[in-house]
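In: Need the 3D shape of this:
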Amino acid sequence: MTLASARGALTRLATLFALVGGGLLMLAVCVTTASVIRGAFGRPILGDSEIVELALGVAVVFCMPLCEMKGAHVLVDFFTQKLPKRGIAGLDAVMRAVAALVVAILAWRLAIGGYNQWDRERESMFLQLPFWWGYAAAAIGMVAWSLCAAFVALESFVRMRRPA
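Out: Below is the predicted model of the structure:
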């Protein structure tokens, strides 16, 4: 498998995650809108904040793999503007590898947290939604983000090693 075909596959996966994340964002918008409208008539939606919290938390994590693949993160290049292209690529590769490691650790900790929530049968107050669902979904999103970050780091290492 070439880097280009791997990039295509990971970008498709990241896009799928982002579409699901966008759907969750729309769910949160619809629930909030419906709750506000119903609240105006004295009939708010019970547990609306529980749905919105779960949906938004997972939505953010699910959008991050595509941000990684597109290089759409905030970039502060004030100190690196004068570096040669290979130096920038090297620094970029190291920082992306560190990001991949940090996100992988977060995925691991979310998985453990989700297991603990499942084991203790923790649920939300109003709707009795199991907390572990959000942890599990976020952990899966973090694994996808970590894979994308590791791949982009690999691309940066390859770019750094190419002759100028």
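
In: alpha carbons only for contacts and neighbour counts from here, please
Out: OK.

In: Can you identify each of the strands in this protein by residue range?
Out: Taking DSSP state E, the chain contains no strands at all.

In: Counting by contacts, list what the helix ranked longest in it packs against.
Out: Identified as the longest helix of the chain according to DSSP state H is helix 3-40. Using 3 or more CA pairs under 8 Å, 6 or more residues apart in numbering; DSSP states H and E, the elements in contact with helix 3-40 are helix 48-70, helix 132-161.

In: which of the ones you listed sits most buried?
Out: helix 132-161 (a mean of 22; mean count of other CA atoms under 10 Å).

In: any idea of the angle that one forms with helix 48-70?
Out: If you take axes from the mean of the first three to the mean of the last three CA atoms, to 10 degrees, helix 132-161 sits at 10 degrees to helix 48-70.

In: Here is the second sequence; please produce its structure so I can put it next to the first one:
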Amino acid sequence: MQEPLPGARVAGTLPGFGPIGYRLLALSKALAMAGGLVFVLLVAMSIVSIVGRKLAAAPVPGDVELLQMSAAFACACFFAYCHLIGGDVKVDFFTARASARTLRALDALGSLLFGAMGAALAWRGTAGMLAMKDSGETSIILGWPIWLAQALMIPGFVLMALAGLYMVGAHLRSPAVGAPQEVQP
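Out: The predicted model follows:
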């Protein structure tokens, strides 16, 4: 993993980061590890399927369906962890000379929006999952219920919402660490 930049505000290093934050971090790290394992297994399955298709005309049945369903779950596993460790993409060109207070407020606003997006994804994902369960939709080749793939994504979205909302408070409670100095005229 990449080390954070000097002065970067990262989960676990923020003075406002408390015991609840550490629990969220541990849970999100475990979920991210599960997502990473799923991606490794998907790569192995894809290799077996491609080699089987080329050498023996025997690909893994439903490999594309497995890839689509599993990759969606795995992606949802990473959001909370990335946010808690400060791994989000930030474009700080316009805020390079902003005060520490402004930077904290912007970080808190970004976390609030992140949490709101996680909550919306969890809410609508649950609604979509229930609708698919009621309709009985299945994948074409494997015949697996589609709603299961959506159900697997929901915990990642819930954790994303919790991480975002927790980080709002963590940013607002933290003192100005690593912020650029005010330029005096």
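
In: Take the helices and strands packed on helix 3-40 of structure 1 and write them to TSV, including distance to residue 112 of structure 1.
Out: Below are the helices and strands packed on helix 3-40 of structure 1 laid out as TSV (distance: least, CA to CA, whole Å):
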stretch	distance to residue 112 of structure 1
helix 48-70	16
helix 132-161	9
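
In: Buried ones in the longest helix of structure 1, by neighbour count?
Out: For helix 3-40 of structure 1, the neighbour count (16 or more other CA atoms under 10 Å) marks 7, 10-11, 13-22, 24-28, 31-32, 35-36 as buried.

In: Setting aside sequence neighbours, what's the nearest residue to the most centrally placed residue in structure 1?
Out: For structure 1, the residue sitting closest to the mean C-alpha position, by CA atoms, centre = their mean, is residue 61 at 2.5 Å. Among residues not flanking residue 61 of structure 1 along the chain, residue 141 sits closest, at 5.6 Å (CA to CA, 6 or more residues apart in numbering).

In: The equivalent of residue 105 of structure 1 over in structure 2 and residue 99 of structure 2, how far apart?
Out: Under the alignment (TM-score structural alignment), residue 105 of structure 1 pairs with residue 120 in structure 2. Distance of residue 120 of structure 2 to residue 99 of structure 2, computed by CA to CA, to the nearest Å: 31 Å.

In: One more: residue 55 of structure 2?
Out: Distance of residue 55 of structure 2 to residue 99 of structure 2, given as CA to CA: 62 Å.

In: These two: which has the busier surroundings?
Out: Shown here are residue 55 of structure 2 and residue 99; by other CA atoms under 10 Å, residue 99 has more neighbours (16 against 10).

In: which one in structure 1 is aligned with that one?
Out: Here residue 99 of structure 2 is matched to residue 84 in structure 1, going by TM-score structural alignment.

In: mind checking how far its match is from residue 98 of structure 1?
Out: For residue 84 of structure 1 relative to residue 98 of structure 1 (CA to CA), the value is 21 Å.

In: Same question for residue 85 of structure 1.
Out: For residue 85 of structure 1, the distance to residue 98 of structure 1 - CA to CA - is 20 Å.

In: go on, residue 53 of structure 1?
Out: Distance from residue 53 of structure 1 to residue 98 of structure 1, counting by CA to CA: 29 Å.

In: And residue 145 of structure 2? What does it align with in structure 1?
Out: Structural alignment (TM-score structural alignment) places residue 145 of structure 2 against residue 130 in structure 1.

In: Who are the contact partners of that match?
Out: Contact analysis of residue 130 of structure 1 by CA atoms under 8 Å, 6 or more residues apart in numbering lists 117-118, 121-124.
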